[in-house]
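Trainee: Output the structure for:
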Amino acid sequence: MAELDDVIHQPLRLRIMAALNALPSGSGLEFARLKKLTGATDGNLGAHIETLSRAGYVGVDKAFVGKKPQTTVTATAEGRGAFARHVATLQEIIAASAAGGK
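Mentor: Next comes the predicted model:
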């Protein structure tokens, strides 16, 4: 059985990656939308996005729209692969538990 990805496994990072992976490849979410989806504070969300970025799992694009800063987070191909492997490992654990429970 494959190992769970420690970077993704943390609950808030798992929520971030799940939200990003629900989008078409190359699409991202604005920081404010991610904050609303995850229920995180600005600082907490920023720290976890930084962890995912250092791992190569997300790209962060900072721009100004009008005079307001806008941060958009997008899952990278590497991040999408890591998320898919993580979910597959969780599914293996669930299947093994269900088979053992019969």
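Trainee: Could you use CA atoms for every contact and neighbour count after this?
Mentor: Will do.
Trainee: And the helix ranked longest in the chain, what does it pack against?
Mentor: Counting by DSSP state H, the longest helix found in the chain is helix 77-100. In terms of contacts (3 or more C-alpha pairs under 8 Å, 6 or more residues apart in numbering; DSSP states H and E), helix 77-100 is packed against helix 6-9, helix 11-21.
Trainee: Second input sequence below; structure requested for side-by-side comparison:
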Amino acid sequence: MTGPAGGAPPALDRELHHPTRLALAAYLSACGEAEFAVLRDYCQVSDSTLSKTLSALEKTGYLSIRKGHLGKRPRTWASLTLTGRRALTRHLAALEDIAATARRAATEADGATGGGCG
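Mentor: Now for the predicted structure:
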């Protein structure tokens, strides 16, 4: 896929391309920190899936993981790092570019043929 006017393709982030990773990063971008169970429920995934997702994003430097206790129970909290926030912003901008390019192409096709995408 090429970008507008045949340029380079939009810079989608491979680490955020997966829907669960993207949802997790987007959720964390709206708050300072969130507890594991809250993230699991929001993303509607298993403990194992969330744990693997958090670990993968932590390795990239996109997330910071904090472990502690609430009373006697162990807890894990995650927060988006500045690097993660920047990556999410770039990824969302790339998605917007893709959508805008598709809208322009559809409008141009509609004007050229009179029939549009259908």
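Trainee: Need the TM-score between these chains.
Mentor: For this chain pair, the superposition-based TM-score is 0.94 by TM-score structural alignment, normalised by the length of the first structure; 99 aligned residues with a C-alpha RMSD of 0.7 Å.
Trainee: if we can go back for a sec, let's have the helices and strands packed on helix 77-100 of the first structure in JSON lines, adding mean neighbour count and distance to residue 43 of the first structure.
Mentor: Output for those, formatted as JSON lines (neighbours: other C-alpha atoms under 10 Å; distance: least, C-alpha to C-alpha, whole Å):
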{"stretch": "helix 6-9", "mean neighbour count": "16", "distance to residue 43 of the first structure": "18"}
{"stretch": "helix 11-21", "mean neighbour count": "19", "distance to residue 43 of the first structure": "12"}
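Trainee: Residue 60 of the first structure: which of those helices is closest?
Mentor: helix 11-21 (12.1 Å; C-alpha to C-alpha).
Trainee: can you pull the buried residues of the very next helix or strand once past the closest one?
Mentor: Counting by DSSP states H and E, the element after helix 11-21 of the first structure in chain order, helix or strand, is strand 28-30. For strand 28-30 of the first structure, the neighbour count (16 or more other C-alpha atoms under 10 Å) marks 28-29 as buried.
Trainee: picking that back up, matching residues in the second structure for the longest helix of the first structure?
Mentor: Taken onto the second structure by TM-score structural alignment, helix 77-100 of the first structure occupies residues 82-105 there.
Trainee: Nothing else from me, thank you.
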